[in-house]
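# predicted model, plus sequence, below.
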Amino acid sequence: MRSRTRTAVIVALSAAACATALAVPAQAASSPAGSPALKWHACTAEGSAPGSECATLPVPLDYSKPSGPTVDIAVSRLRSDRPHARRGALLLISGGPGGSGVRDLARDGEKVRKATKGAYDIVSLDPRGVGGSTAIDCGIDEDDRQMLNFRAWPRPDGDISDGVARSRRVAEACARNGGDVLRSLTTRNQARDTDRFREALGEKKLSAVGVSYGTYVGAVYAQMFPERTDRWVLDSSADPDPARVAHGWLNNMSGGADDAFPDFARWAADPARGKDRLAERAEDVRPMFLALAAELDRKPRTFKDTGHAFTGNVLRQVLQMSLYGKERYPTVAGLIQAARSGGDGPVTAPDPFPEPLSQRDAAVFAGIVCNDVAWPRDPAAYRRDVAVDRVRHPLTGGMPASITPCAFWKDAHAEKATRITDRGPSNILMVQNLRDPSTPHRGALKMREALGDRARLVSVDAGGHGVWLDSGNACSDRVVSEFLVTGERPARDTVCRAGH
């Protein structure tokens, strides 16, 4: 049930600073009374689920000034088709940062409603800056929004000078052009906006399913508003360490790619693939891939359709994204086949990144990950980290340790990030693949540790990113769906085996 290609791009970009548990003042944690009534109308966007409704919710730009300027939040819902079974509202919290909850509901709402047997109205929202909500724009140059540049992939020799210069330009553009809306983009404000939505829905409590970055939003909401949570699912969690947050998430992707690659290698060497088989043995796939990426580092080719360079980093980037799910393996396999054929001429495989990131996607991602927590400032520290990371984890070429605009961010982290603790109701179910390329299982164990007896963890013997209604594991699908319908969780942490 994860957001598909677009959210994978955003998540692939990634993704607080107090040393003791943060006590949230009652005024800061509570939603101001008087949320306006929602004026629902039929959703008209392409792909909207039949019967889904949309509305706009104004929320304070700055929650410390509740009577001040507002921003608009786009919201949607799909009502229960079994009113006698309805028990509340189930919030879908999108990944990213930058994923659209309204689009998630349009794509997955009917599937979720069926899995939960009509127990809920399925609801969601577009965070600030996203989709139908108030837009933002940093005015970032087009070249700096190209995927391979925005992610600051090191050069083949590990040099990050280009990334340092680009990160500085992006941070300066956002400081000039982002304004107060950009400065308001934080996970804590998304949690507050969510609570305004709950209030406008007339619900005393919400149930929720947060996916990827959405698990952090969900955990922060549960920490800020524990009494307003009903049945809470965190699907594909990362380490919530408040001193690092998104910085740590990005760093962990190196090991995550290593965890997930063997699943791809077995698929690529499967005799059933026939002429499209990449190697005779699974253990041959990794050295083949690394050698091919190194060859493209030395002698880049071009894509016939766009004229863009086909470099080793393009191949590495596509691999990292393709590890999100088996349905994406053919993409990187096709690119490998194209690179291995045709001599030195242009490749006919489609350019995987023909267009730059949109201004909105770039600004939202940078705003949230840079506003939430302070990142290291010294470019020399990133150079040292890249040098180590690219040796330990050559599949990702040092990118997860590289510099980002957050190193040069201005006006950041005016509010300390939330420390997730074991204080709150025991109503959280975590579900996590053992071989997740984006949010590795070891990071989820940190979330599990932080939540203590509030949570139970279901680990799934599978690769890929995203579990419930997405990985094809009947065991995990059943456990999550039963929890949402009946409230019953496993008595202790458990494992769902492959094929069950």
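Cool, the structure landed.

# make it CA atoms for all contacts and neighbour counts henceforth
Will do.

# now do the buried residues in stretch 53-71.
53-63, 70-71 (16 or more other C-alpha atoms under 10 Å).

# give me the distance between the two termini of stretch 30-49.
With C-alpha to C-alpha, to the nearest Å applied, stretch 30-49 spans 32 Å between its terminal residues.

# could you do stretch 453-470 as well?
27 Å.

# cool, and stretch 66-74?
19 Å.

# on that earlier part again, between the buried residues of stretch 53-71, which is closest to residue 115?
Closest approach to residue 115 among the buried residues of stretch 53-71 (C-alpha to C-alpha): residue 53, at 19.9 Å.

# ok, now how distant is the closest one from residue 112?
Taken as C-alpha to C-alpha, the span from residue 53 to residue 112 is 16 Å.

# secondary structure class of residue 324, three-state.
coil (DSSP: H, G, I helix; E, B strand; the rest coil).

# list the contacts of residue 425.
226, 227, 454 (C-alpha atoms under 8 Å, 6 or more residues apart in numbering).

# 6 Å instead, please
Applying C-alpha atoms under 6 Å, 6 or more residues apart in numbering to residue 425 gives the contacts residue 454.

# and here is the other one:
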Amino acid sequence: MNALIAALGLVGALIVAPEPPAELKWAPCPAEVNTGTFAVQCATVPVPLDYSDSGGTQIELMISRIASTNPEKRRGILMFNPGGPGGTGLDQPAFLAGKGLPATVLDSYDLIGMDTRGVGHSSPVSCGFTADDAYWANVPPYAVDEAAVTAQSAIAAEVAQRCAANDTGGRLRHLSTANMARDLDRIRAALGEKKAGFYGASYGSALGAAYVSLFPDTTDRIVLDSNLAGTHLDRNSLIRFAHGFEETFPDFAKWVAARHASYGLGHTPAQVRKTYFTIAERLDRAPAPDGTNGAHFRFGTFFGLYSEVQYGNTARLWQSLLSSGPAAPAAAAATPHPADNALTVFLAVTCNDVDWPEDLATYQKDVAEARERYPMFGAAAANVLPCAHWKYEPSEPPVKVDDQGPAKVLMLQNRHDPVTPAINAELLRAAFGQRARLVTADGSGHGVYVIGGNACALNLTTSYLVDGKLPARDTTCRA
């Protein structure tokens, strides 16, 4: 099996489908795409469902464009991916432009957003999730003991079975990072460009790493922000969510302690940390009236560490849970899950990219170890995903990152990041060798360029995108 997969991966990495000759037809984007105040148009690009049969079934991908209005300064195209996998990206150029993307970048590029294959307006897929499903997004629930791991495994198995049952068109097996990277090159060709730049954040960093690795000759300036450790999310990367939580939580705790008079959660960071465990363990025993349990609370705090702008809401949530009474019965609601599509794509790509352990004992052992090593969140990050029961085996190995090729990758990383900790960037940087430079912002949260607020990182990235000035060496940007 491993030899077959390796052979398929070698062949797949060499496949470059012919460039599509059809001229794109630009039109207003669908009404639900948030274009802000910018002139955004959308078009569709056909790509093969299966790149090993590029003349077979085609699917359509929707892309968006904010065109440069300065022909003298226009360099080419800059494609965007906001993360996920499963996140819609049609509005990503307008989102970043609205947050202050410099005018020099807007002049230099046509900004190209997209829904990647399976997402939103790009031949969407569905596992049929409903609002009452006891399933979690990209992090499984915190397991308080071994029995909780067993229970989660049963839920994960049902989810995997449902995804397989809903996959009547056989599309899920073709959702992978490698195929999405191939799609990027198809989009470049459809736009009539010899090369394409790329900005990817979070999981988008993995997609960008795969893209520049598969297509070193047709990629231009590449920016990878808030990094995974390679070209896919695997079990080690998931467990490192707990590492990121432990590293980032002290920033939140310090912020909250300085505001004890307002929130009453602890005079010192140590007291705030103690409050965290007090709330979590209380909710483990008896959920709040709205049904919030210890796993919900831990996940909500994890998400609250993504940005300082979320600290106040997270602190207020803690306040409400400290004073909550006994739980009230929860009402069922068999309505479609609003994130059904995103969850489906996340699972398909994550489970298709790499082999995941299948035996329950491995997860029980890992959860027990992670609970000791990362007491705040480890027993969530090490718990069972549906990938343990996924129908399909990977059709090829993950795209390999190596140090062969031109130096064109700028990596951005906050020193403290709850979901993509700095160790990820260090591992990916080492794999790229002299092909990349790493800019570490002395800050906290998920996301550096434009939204992170670090002037040095903003300036270095803009200079690279506009003028091609890659830093001579890895750089630390002070807060």
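Thanks, I have the structure now. It should be emphasised that the depicted structure is a prediction, and the values quoted were computed from it without experimental measurement.

# TM-score for this pair?
For these two chains in superposition, a TM-score of 0.92 is obtained (TM-score structural alignment, normalised by the length of structure 2); 467 aligned residues with a C-alpha RMSD of 2.4 Å.

# and the buried residues of stretch 53-71 of structure 1 as a markdown table, adding secondary structure and distance to residue 208 of structure 1?
Below are the buried residues of stretch 53-71 of structure 1 laid out as a markdown table (DSSP: H, G, I helix; E, B strand; the rest coil; distance: C-alpha to C-alpha, whole Å):
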| residue | secondary structure | distance to residue 208 of structure 1 |
| --- | --- | --- |
| 53 | strand | 18 |
| 54 | strand | 19 |
| 55 | strand | 19 |
| 56 | strand | 20 |
| 57 | strand | 19 |
| 58 | strand | 21 |
| 59 | strand | 20 |
| 60 | strand | 23 |
| 61 | coil | 24 |
| 62 | coil | 25 |
| 63 | coil | 23 |
| 70 | strand | 25 |
| 71 | strand | 23 |
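
# between those residues, which is closest to residue 120 of structure 1?
residue 53 (14.5 Å).

# distance to residue 273 of structure 1 added to the buried residues of stretch 53-71 of structure 1, as JSON lines?
Compiled in JSON lines, those are given as follows (distance: C-alpha to C-alpha, whole Å):
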{"residue": "53", "distance to residue 273 of structure 1": "44"}
{"residue": "54", "distance to residue 273 of structure 1": "45"}
{"residue": "55", "distance to residue 273 of structure 1": "47"}
{"residue": "56", "distance to residue 273 of structure 1": "49"}
{"residue": "57", "distance to residue 273 of structure 1": "50"}
{"residue": "58", "distance to residue 273 of structure 1": "53"}
{"residue": "59", "distance to residue 273 of structure 1": "53"}
{"residue": "60", "distance to residue 273 of structure 1": "55"}
{"residue": "61", "distance to residue 273 of structure 1": "54"}
{"residue": "62", "distance to residue 273 of structure 1": "55"}
{"residue": "63", "distance to residue 273 of structure 1": "56"}
{"residue": "70", "distance to residue 273 of structure 1": "55"}
{"residue": "71", "distance to residue 273 of structure 1": "51"}
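
# excluding chain neighbours, what is closest to the aligned residue in structure 1 for residue 187 of structure 2?
Residue 187 of structure 2 maps onto residue 197 in structure 1, with residues paired by TM-score structural alignment. Among residues not flanking residue 197 of structure 1 along the chain, residue 57 sits closest, at 7.3 Å (C-alpha to C-alpha, 6 or more residues apart in numbering).

# now swap in residue 250 of structure 2 and tell me
Residue 250 of structure 2 sits nearest to residue 269 (C-alpha to C-alpha, 6+ apart), 6.6 Å away.

# same check, this time on residue 44 of structure 2
Counting by C-alpha to C-alpha, 6+ apart, residue 44 of structure 2 lies nearest to residue 62, which is 4.4 Å off, once chain neighbours are set aside.

# go on, residue 260 of structure 1?
Using C-alpha to C-alpha, 6+ apart, the closest residue to residue 260 of structure 1 is residue 435 (5.0 Å).

# can you tell me what that neighbour aligns to in structure 2?
Match for residue 435 of structure 1 (TM-score structural alignment): residue 416.

# and that match, how many neighbours?
Residue 416 of structure 2 is flanked by 27 other residues according to other C-alpha atoms under 10 Å.

# how about the helices in the stretch 301-450 of structure 2?
311-322, 340-353, 360-373, 378-381, 422-432 (DSSP state H, counting those that start in this stretch).

# could I get the ones you listed as JSON lines with distance to residue 224 of structure 2?
Shown next, in JSON lines, are these (distance: least, C-alpha to C-alpha, whole Å):
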{"stretch": "helix 311-322", "distance to residue 224 of structure 2": "26"}
{"stretch": "helix 340-353", "distance to residue 224 of structure 2": "19"}
{"stretch": "helix 360-373", "distance to residue 224 of structure 2": "28"}
{"stretch": "helix 378-381", "distance to residue 224 of structure 2": "23"}
{"stretch": "helix 422-432", "distance to residue 224 of structure 2": "9"}
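
# need the winner for burial among those.
When these are scored by mean count of other C-alpha atoms under 10 Å, the highest mean neighbour count falls to helix 378-381 (a mean of 28).

# which helices and strands sit right next to it?
helix 235-257, helix 360-373 (3 or more C-alpha pairs under 6 Å, 6 or more residues apart in numbering; DSSP states H and E).

# mean per-residue distance, that helix to structure 1?
Helix 378-381 of structure 2 differs from its equivalent in structure 1 by a mean of 1.7 Å after superposition (mean C-alpha distance after the TM-score superposition for structure 1).

# which other residues reach that helix?
With C-alpha under 6 Å, 6+ apart as the criterion, helix 378-381 of structure 2 contacts 140, 141, 142, 143, 238, 239, 242, 367, 370, 371.

# how about the counterpart of the first one in structure 1, what does it touch?
Right, the one you point to is residue 140 of structure 2. Aligning on TM-score structural alignment places residue 140 of structure 2 opposite residue 152 in structure 1. By C-alpha under 6 Å, 6+ apart, residue 152 of structure 1 lies in contact with residue 163.

# to residue 449 of structure 2, which of the helices of the stretch 301-450 of structure 2 lies closest?
Distance to residue 449 of structure 2, taken as C-alpha to C-alpha, is lowest for helix 422-432 among those, at 15.0 Å.
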